[in-house]
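Colleague: Attaching a predicted model along with its sequence, questions to come.
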Amino acid sequence: MNILILSNRDLASNFALNLLIPKLIGAHKVHLWLSGKVGKKRVLPEQLSRLKFFEQDLFNQLLSPLFSGKKIDKLKGFESFQPYLASELLEVNDINTPKTISRIKDLAPDLIVSIRYGGILKEDCINIPIKGVLNLHSGILPQYRGVMATFWALLNGDEKIGTTLHTIDDGSIDTGKIIKISTLDVQSNKSYLWHVLELYKQGVVDVFDTITSIAQDKKVLKLAQPKDNAYFTFPTNEELTVFEQQGLKLVDEQELLCFIRKNYL
């Protein structure tokens, strides 16, 4: 199949793409477009600014360039994906503009796969691929629609977090038909970012298995969601304070260093 992957320039996206793209090469033509951010530009609370530094700024500006040309058994920075792609790796933040829609039509993807992409796809984009659009959401649907679903699950004291692979059928957010939910036991001594990274190990397997089924014209079971659940947005200062008061952390530098050493260096 001809597949367009939409993702984001952050650590978790890079980790997920490293797990997915090598599995697709050979059997599929793969294109990769990245957003530079999630949502609109805004002033972030101090805690979220710190999280952004570790998962975006530090990774993109310092670490990702260092990972180019590393050993084959280590993970790659974004630019190192280029030799495996069927077209130029692009940063695309205006996914719904006429110019971008025309570019997608020129690519003629059979399938679009979204993993942490920063924009909301609208109908003109969604209607292009003949085999539809898939999204891997880092939360359990329909309970946790919206952004930072893992944060809200941890804040609520859930014993399990999860990913949901679902279709994108219209311009609404996280409301498509559910294909697969995979869960992970919460480890209260681990950070929010650690949990997010761990989720993608199984989440990417779910994406790959579904792509394989679609390519083989096998039936993919899809279950419609109820439409009455809340939508979560970025936490406020007060909610971030409660998170910390519960002994939870957004990011732990030592955890992150261990993750980088194990997977990239």
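Modeller: Looks like it arrived, so ask away.
Colleague: From here on, just use CA atoms for contacts and neighbour counts.
Modeller: Fine.
Colleague: And for the nearest residue to Phe232 once chain neighbours are set aside, the neighbour number?
Modeller: Spatial nearest neighbour of Phe232, chain neighbours left out: Gly146 (4.7 Å); criterion: C-alpha to C-alpha, 6 or more residues apart in numbering. Number of residues near Gly146 (other C-alpha atoms under 10 Å) recorded here: 20.
Colleague: for comparison:
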Amino acid sequence: MKIAVFARPGASTAVLLNWLIREGYTDLYVILETAPRRLKQIRQRVRRLGFRRALGQAMFMAVLMPILRWESATRRSELRTHYGLDETMPRLPRVLHIDTINDAVVVDKLRSTAVDVILVNGTSIIRAPVLATTKAPIINTHVGITPDYRGVHGGYWAMWNNEPEKFGTTLHLVDEGIDTGNILAQVTARPDRHDNIASYPLLQQAKALELLKGFLDKIARGEKLSVSSETSGKGTQWFHPTLLQYACARLRGVR
């Protein structure tokens, strides 16, 4: 079975690729999208969220996240060992590096390369010209329960809202929205007291891979995927917390 992976470089992409190889899915075609420059991201957030909130988010990412990664290092190591996850980027023969996943070259590659499924991990929004190029299912692993927790840090915001039952991951088909595609399956998890916002995504991804295996096996057998829930695109899109938001929530035990 030929699998295309649309992703950005990073630990979660390495985890996905190594897991696919370990499970025997070695016929991979990987397209890696360059992450936007930090300054460009900040400008986009200022336009969308306002200067004060964008500044608070930037301070959280620059000041607190390195500390939180250090704080959760042991826990993340435990998760990698327990679930057999590898964050080292594997060497693959077919990797295409591009500036945007919506580049015309992606359309050309999809037309010339018959793939059975496309897995998405952390790219920008995939636009209609790319989506319309293939009949293969396009599956995103979203670390949040949709539609309530679209966007980023879905697990953290579920805990922030005192909804631990919605700490989980969604496998969904991709449309032009942000985590709005029809849902294939969802799985919940229970973080422990050593987890924090820096380790939540690894736990959520580990749980999602257990689900993904079943869907890939179905595709390999030529079976059609069925959705468990059709979404309306409603719900809430979440962003990075600000430094003040995180600090205040930490005082009430939300890590």
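Modeller: Nice, thanks for sending it over. Predicted model, so just to flag it, every value in this text is computed and none were measured.
Colleague: Just the TM-score for the two chains, thanks.
Modeller: For this chain pair, the superposition-based TM-score is 0.76 by TM-score structural alignment, normalised by the length of structure 2; 224 aligned residues with a C-alpha RMSD of 2.7 Å.
Colleague: could you measure the equivalent of the residue nearest to Phe232 of structure 1 over in structure 2 against Ala132 of structure 2, distance?
Modeller: Correspondence of Gly146 of structure 1 to structure 2, assessed by TM-score structural alignment: Gly151. Counting by C-alpha to C-alpha, to the nearest Å, the gap from Gly151 of structure 2 to Ala132 of structure 2 is 23 Å.
Colleague: if we can go back for a sec, is it correct that the match of Gly146 of structure 1 is in contact with Thr180?
Modeller: No. Using C-alpha atoms under 8 Å, Gly151 of structure 2 makes no contact with Thr180, being 9.8 Å away.
Colleague: Residue in structure 2 paired with Pro129 of structure 1?
Modeller: So, by TM-score structural alignment, Pro129 of structure 1 is matched to Thr134.
Colleague: for Val204 of structure 1, same thing?
Modeller: Val204 of structure 1 maps onto Leu209 in structure 2, by TM-score structural alignment.
Colleague: tally of neighbours for that match?
Modeller: 19.
Colleague: any idea which helix or strand carries it?
Modeller: Using DSSP states H and E, Leu209 of structure 2 sits within helix 200-220.
Colleague: Tell me which stretches of the stretch 51-200 of structure 1 form helices.
Modeller: Along the stretch 51-200 of structure 1, the segments classed as helices by DSSP state H, counting those that start in this stretch run 58, 64-66, 98-107, 123-126, 149-155, 192-215.
Colleague: Out of these, flag the one nearest Leu90 of structure 1.
Modeller: Nearest to Leu90 of structure 1, of all the helices of the stretch 51-200 of structure 1, is helix 98-107, at 11.3 Å by C-alpha to C-alpha.
Colleague: how about that closest one, aligned to which bit of structure 2?
Modeller: Under TM-score structural alignment, helix 98-107 of structure 1 corresponds to residues 104-113 of structure 2.
Colleague: Can you list the buried residues in the matching stretch?
Modeller: 106-107, 110 (16 or more other C-alpha atoms under 10 Å).
Colleague: can I get the residues you listed in TSV with distance to Pro147 of structure 2?
Modeller: TSV is the format used below for the buried residues of stretch 104-113 of structure 2 (distance: C-alpha to C-alpha, whole Å):
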residue	distance to Pro147 of structure 2
Val106	28
Val107	29
Leu110	29
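Colleague: which of the residues you listed lies closest to Ile125 of structure 2?
Modeller: Nearest member of those to Ile125 of structure 2, counting by C-alpha to C-alpha, is Val106, at 13.7 Å.
Colleague: residues in contact with that closest one?
Modeller: Val130 (C-alpha atoms under 8 Å, 6 or more residues apart in numbering).
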